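Engineer: Got a sequence here, can you build the structure:
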Amino acid sequence: MEQNDTASHERFLTLFTANEPAIRAFVRRLVPTRQDAADVMQGVALVLWRKFPTMEASDQFRKWAFGVARYETLAWLRDKARDRLVLADDVLDTVAHESAQIENCLSAQREALEGCLERLPDEQRTLVLAAYEPDVRIQDVAEQSGRTVPAFYQWLHRMRVRLLECTRRTLQAEGVQ
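Structural biologist: Modelled structure (predicted):
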């Protein structure tokens, strides 16, 4: 592999990994399920990789990637058009446009929440995250915590409130609303 190719691959990976959560969230808002979003994201990643050499400015990567994600989502939805859960194109266009506009705010919220989660003691953070794992049985997490199921739900509610307040304070301190 040539030096130029290596530098281009590294640049792509750096930009893609930095923006992948936002792109995935954007796609997730446009399709019915997480699995659908994962399917669309595979196509998005491939198109971004193939077309990366044609991208002009690295500082426009996110905007460019959202455009690619929008078109890949439209193509995926057209393939699934027989499914009654598919949105009409004009509705999808509206959702995609609004999603792109609010992405900066949502990204700031995600970062603030991640920071608040990191400040939790390890045991608490592990339990909170375990409660939101796919296909998790809350009874198993409650048992892991040493609490009854009702007590665990109460504890989880208090943790959600604590994380929400922390996130709001963080956003307010950063001047993001």
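
Engineer: Every contact and neighbour count from this point should use C-alpha atoms.
Structural biologist: Will do.

Engineer: and the residue nearest to Arg28 when sequence neighbours are not counted, how far is that from Phe26?
Structural biologist: For Arg28, the nearest residue in space outside its immediate sequence neighbours is Ala37; the separation is 5.1 Å by Cα to Cα, 6 or more residues apart in numbering. Ala37 sits 9 Å away from Phe26 when distances are taken as Cα to Cα, to the nearest Å.

Engineer: One more, please, to line up against the first structure:
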Amino acid sequence: MDTLQAVFIDRDGTIGGTGHFIHPKDFTPYPFSKEALNLLKERNIKAFACTNQHRISKGEARTEDFYDEFMAFGFDDAFICPHGSTEGCNCRKPRPGLLREAAKKHGVDLSKTAFVGDVGSTDMLAAHAVGAIKILCLTGWGESSLTQYRHTWDNITPDYVADNLLDAVNWLLQQEEHPN
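Structural biologist: Below is the predicted model of the structure:
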């Protein structure tokens, strides 16, 4: 891979939280998430939040609440699907609409991106659809994605299984410094 242009990062279970919905006003990132974002910034690699948040469509939060949260965390941009799973949109992961929107908006080649997330059946499938590097984090739903839910994405193999977001970013940066 040539130079990594951007990293898409899932929210719940990857940046912080439990994998379940937590309103932005109550959400706490993991202690290492800020460091991971800073490492990307130092290398001029864009960091994009990429999250499904169907509670927006239920009126339990606003897109702006999430967007403001991601900007406060230091992301370059945020791509948020507000729809429920039955609405048939193109932006809800595992569909790659959010990634394509980001590529168009920021002039990013999706084959030069990575996706870090904790859910195989959404994050890894979305990454696979656009040819991005797939990194599954063991935080959040990561363990169960590799075990009891592995059948939901069994035709896809992550490029790396990371302990957490910081491990994922460190692995990516190591790949950048020492390409095969």
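
Engineer: what TM-score do we get after superposing?
Structural biologist: After superposition, the two chains reach a TM-score of 0.25 (TM-score structural alignment, normalised by the length of the first structure), with 70 aligned residues with a Cα RMSD of 4.8 Å.

Engineer: Over to Glu35 of the second structure. Which of the three states is it?
Structural biologist: Following DSSP: H, G, I helix; E, B strand; the rest coil, we place Glu35 of the second structure in the helix state.

Engineer: What about it, how many residues nearby?
Structural biologist: 14 (other Cα atoms under 10 Å).

Engineer: Okay, it and Asp167 of the second structure: tell me how far apart.
Structural biologist: To Asp167 of the second structure, Glu35 of the second structure is 11 Å away according to Cα to Cα.

Engineer: Looking at Ala37 and Phe26 of the first structure, which has the bigger crowd around it?
Structural biologist: Taking neighbours as other Cα under 10 Å, Ala37 of the first structure and Phe26 compare with Phe26 leading, 24 against 20.

Engineer: Go ahead and confirm the more buried one touches Phe66.
Structural biologist: Yes: with contact defined as Cα atoms under 8 Å, Phe26 of the first structure reaches Phe66; the gap is 7.4 Å.

Engineer: what sits in contact with each of those two?
Structural biologist: Common contacts of Phe26 of the first structure and Phe66, defined by Cα atoms under 8 Å, 6 or more residues apart in numbering, comprise Ala100.

Engineer: what's the burial count for Met159 of the first structure?
Structural biologist: 17.

Engineer: Check which helices and strands the helix or strand where it lies sits against.
Structural biologist: Using DSSP states H and E, the secondary-structure element containing Met159 of the first structure is helix 149-174. Here helix 149-174 of the first structure touches helix 89-119, helix 138-145, going by 3 or more Cα pairs under 8 Å, 6 or more residues apart in numbering; DSSP states H and E.

Engineer: Just checking, which helix or strand succeeds the first one along the chain?
Structural biologist: Toward the C-terminus, helix 89-119 of the first structure is succeeded by helix 122-131 as the next helix or strand (DSSP H and E).

Engineer: Kindly calculate the angle that that next one makes with helix 89-119.
Structural biologist: Interaxial angle of helix 122-131 of the first structure relative to helix 89-119 (axes from the mean of the first three to the mean of the last three Cα atoms, to 10 degrees): 160 degrees.

Engineer: same for helix 122-131 of the first structure, what does it pack against?
Structural biologist: With 3+ Cα pairs under 8 Å, 6+ apart as the test, helix 122-131 of the first structure has helix 138-145 packed against it.
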